[in-house]
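# Pasting a predicted model and its sequence here:
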Amino acid sequence: MALHHEPTAPHHSVQDALRVLETVARQTTGVTDTELARRTGLGRERLTPLLRMLRREGYVGQTADGTYLAGAALARLSSAHGREQALRDKLQQTLDRLRDAVGAAVYLSRYVDGEVSVTQYADGPGAPKVNEWVDFRHSAHATAIGKSLLTQLDQAGRRDHLARHRMARLTSRTITSDQVLLSRLAAQPASVPVLDLQEYAVGTVCAAVPVTAGAAVGCLALSLPVERAHRLRRAAEALNRGAAPVLLSLAI
């Protein structure tokens, strides 16, 4: 199964962040922002917000004299021992922060062995998660998560998935024609969030953006009660802007 990837803004941010981290990690005594700019070739307008994000996420620390050092989060994720749990913990912290920032339940999903898998999520009293009344594995045609993952496959991969999962009508808005769905997936720009406007569940709207690290297909998604649907596009844009730390954790 081939993948169909187009770089998005968060991916470009991650590439720049990795260059910064590689430079910081090589300088055991610390490195100044001026030196970082020179070594990475990044202008101050790009470097300053990246360093702010890297400090917030714990990937770099800053000494009293202003030099930057590798942070504790970078050390944990770079270690072979306990890396899987460290990655899960780091992703959960990021998802919790995103939930609070966008005011919605947030989900991290992967496409693993031909199936949709929600690997982690963050919800709360003011950000209820969607009721999974139909297994997400069998409802990719109706969910923002599923459609975002399918957009990252090639045409053969999408057809294979739909051949294995019947496109059941879950609400009056559900697309049940594979030709209609395949046409919409092919036309979906990588940089634009995929939406689910009560296609999976009456009373819930969702949005999803791709987070792809290497050959792994993944996405970040959010859900809102339909009475907050007016917030969906703005929340989706915030989710897309907040995707870089998730991508970075997966890439380290």
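Looks like it arrived, so ask away. Numbering: from 1, shown residues only.
# use CA for all of it now, contacts and neighbours both
OK.
# mind listing the strands for the stretch 151-252 of the chain?
Applying DSSP state E, counting those that start in this stretch to the stretch 151-252 of the chain gives strands spanning 194-197, 204-210, 217-225.
# Pull the residues that contact the first one.
Contacts of strand 194-197 with the rest of the structure, by C-alpha atoms under 8 Å, 6 or more residues apart in numbering, involve 142-144, 147-148, 173, 188, 204-209.
# would you list those residues in a markdown table and tack on distance to residue 81 and neighbour count?
Putting those into a markdown table (distance: C-alpha to C-alpha, whole Å; neighbours: other C-alpha atoms under 10 Å) gives the following:
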| residue | distance to residue 81 | neighbour count |
| --- | --- | --- |
| 142 | 39 | 27 |
| 143 | 36 | 26 |
| 144 | 35 | 28 |
| 147 | 35 | 27 |
| 148 | 33 | 29 |
| 173 | 47 | 15 |
| 188 | 40 | 15 |
| 204 | 41 | 20 |
| 205 | 40 | 24 |
| 206 | 37 | 31 |
| 207 | 35 | 28 |
| 208 | 32 | 31 |
| 209 | 31 | 29 |
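# between those residues, which is closest to residue 73?
residue 209 (24.6 Å; C-alpha to C-alpha).
# pretty sure that closest one contacts residue 222?
No - look at residue 209 against residue 222 with C-alpha atoms under 8 Å: they stay out of range, at 9.3 Å.
# re the thing from before, I'd like the strands of the stretch 151-252 of the chain laid out as TSV, including distance to residue 53.
Shown next, in TSV, are those (distance: least, C-alpha to C-alpha, whole Å):
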stretch	distance to residue 53
strand 194-197	25
strand 204-210	20
strand 217-225	18
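# Second structure follows, compare the two:
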Amino acid sequence: MSDGPTLIGSVQRALHLLDAVGASARPVTAKQLARTVGVPLPTAYHLLRTLVHEGYLRKLEDGYVLGERLRPAGPEHASQRLLTRVRPILRALRDELHGAAYLALYTDGEIELVDIVDGPDTPTADLWVGAHEAGHATAFGKCILATLPTGQRADYLARHHLADLTPHTITDVRTLEHTLATGGEVFDDRQEYLLGTACLGGVVHGPGVLGAVAVSLPARRYRATRAAARAMQRAAHRVTRAAAADAVTR
């Protein structure tokens, strides 16, 4: 007769699913979770459905995130908390401007790409250089750099070489500073990060958050229209409000 505790397997599996979702900064699909936890996919679906019903998880279009009953605390989970509010805004932006949508945040002195919403007709750009190394060459990076206080922007530029990614990339600090000073709340990248790809971004700036939303699309389709700029500003303002609401409810 065993002296060990009596363990309930289904409870263990549910807890392991919660751990796996909480460890990811982006939504996790049922198939990924089943593989990670090591359970059959039908079992994963049953457990996930229950966890969603009870509010421990939330199901988004492309995966699961922690639900309201497990709202994660601490700065290391800030992006996932914000993600549950922002994902519908990114989907709407993708559909309105017909390009993959992105959310980037300025965290601990670095520009971090924290979420992407794409689709079969709106594929993600080839992210061949990390966001933290390409702030000068991306629309979302310019949005963030333009919003930083002068001293913080100078510190960032002193720590990051303006790499020559394409023939269109701005590699001179004075030219970049002039661009940042004249862009307002919307910036674009016309094949500066990747040949054949253009990007439009809007500033997200509110209590406790500095970042940007952006959309990428083939350069041949890009048109810097007022309508597109207004759509980007609307999305950026919605994300700013979502971030403010998240800060209030923590």
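Now that the structure is in, tell me what you want to look at. Source: prediction; values computed, not measured.
# and of the strands of the stretch 151-252 of structure 1, who's closest to residue 153 of structure 1?
With C-alpha to C-alpha as the measure, strand 217-225 is the member of those nearest residue 153 of structure 1 (8.1 Å).
# In structure 2, point out the residues matching that closest one.
Strand 217-225 of structure 1 lines up with residues 210-218 of structure 2 when matched by TM-score structural alignment.
# how close does that stretch sit to structure 1?
After superposition onto structure 1, stretch 210-218 of structure 2 sits on average 0.8 Å from its aligned residues (mean C-alpha distance after the TM-score superposition for structure 1).
# one step back: list just the one of the strands of the stretch 151-252 of structure 1 that sits closest to residue 47 of structure 1.
strand 204-210 (23.8 Å).
# Quick one: average offset of the closest one versus structure 2, please.
Counting by mean C-alpha distance after the TM-score superposition for structure 1, strand 204-210 of structure 1 comes out at 0.7 Å.
# Which elements pack onto that strand?
Strand 204-210 of structure 1 sits against helix 144-151, strand 194-197, strand 217-225, helix 232-241, with contacts defined as 3 or more C-alpha pairs under 8 Å, 6 or more residues apart in numbering; DSSP states H and E.
# ok, and which of those has the densest surroundings?
helix 144-151 (a mean of 28; mean count of other C-alpha atoms under 10 Å).
# Where in structure 2 does that one align, residue-wise?
Matched against structure 2 by TM-score structural alignment, helix 144-151 of structure 1 falls on residues 139-146.
# With structure 1 overlaid, how far apart is that stretch on average?
Mean deviation of stretch 139-146 of structure 2 relative to structure 1 after superposition (mean C-alpha distance after the TM-score superposition for structure 1): 0.6 Å.
# what's in contact with the match of strand 217-225 of structure 1?
By C-alpha under 8 Å, 6+ apart, stretch 210-218 of structure 2 touches 90, 93-94, 97-106, 122, 124-125, 139-141, 143-144, 147, 196-205, 232, 235-236.
# what's the burial count for residue 220 of structure 2?
Per other C-alpha atoms under 10 Å, the neighbour tally for residue 220 of structure 2 reads 9.
# Distance-wise, check it relative to residue 190 of structure 2.
10 Å (C-alpha to C-alpha, to the nearest Å).
# And for the counterpart of residue 172 of structure 2 in structure 1, nearest residue in space, chain neighbours not counted?
The alignment partner of residue 172 of structure 2 in structure 1, by TM-score structural alignment, is residue 177. Distance criterion C-alpha to C-alpha, 6 or more residues apart in numbering; nearest residue to residue 177 of structure 1, sequence neighbours excluded, is residue 167 at 7.5 Å.
# Same question for residue 243 of structure 1.
Nearest one to residue 243 of structure 1, counting by C-alpha to C-alpha, 6+ apart, is residue 10 at 6.0 Å.
# quick one: contacts for the one you found?
Contacts for residue 10 of structure 1 were tallied using C-alpha under 8 Å, 6+ apart; they are 240-244, 247.
# returning to that earlier point: would you list the helices and strands packed on strand 204-210 of structure 1 in CSV and tack on distance to residue 55 of structure 1?
Shown next, in CSV, are those (distance: least, C-alpha to C-alpha, whole Å):
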stretch, distance to residue 55 of structure 1
helix 144-151, 30
strand 194-197, 30
strand 217-225, 22
helix 232-241, 17
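# which one of those lies closest to residue 119 of structure 1?
Ranking those by proximity to residue 119 of structure 1 (C-alpha to C-alpha) places strand 217-225 first, at 9.8 Å.
# quick check: angle from the closest one to strand 204-210?
Angle, strand 217-225 of structure 1 to strand 204-210, by axes from the mean of the first three to the mean of the last three C-alpha atoms, to 10 degrees: 160 degrees.
# returning to that earlier point: map the residue nearest to residue 177 of structure 1 onto structure 2.
Under the alignment (TM-score structural alignment), residue 167 of structure 1 pairs with residue 162 of structure 2.
# again, but for residue 235 of structure 1
Under the alignment (TM-score structural alignment), residue 235 of structure 1 pairs with residue 228 of structure 2.
# didn't that match look like it was pressed against residue 99?
No - in this structure, residue 228 of structure 2 is not within contact of residue 99 by C-alpha under 8 Å, at 11.5 Å.
# separation between residue 69 of structure 2 and residue 245 of structure 2?
Here the criterion is C-alpha to C-alpha. By it, residue 69 of structure 2 lies 17 Å from residue 245 of structure 2.
# and stretch 121-129 of structure 1, which residues are buried?
By neighbour count on 16 or more other C-alpha atoms under 10 Å, the buried set for stretch 121-129 of structure 1 is 121-123, 127-129.
# what does that stretch correspond to over in structure 2?
Counting by TM-score structural alignment, stretch 121-129 of structure 1 falls onto residues 116-124 of structure 2.
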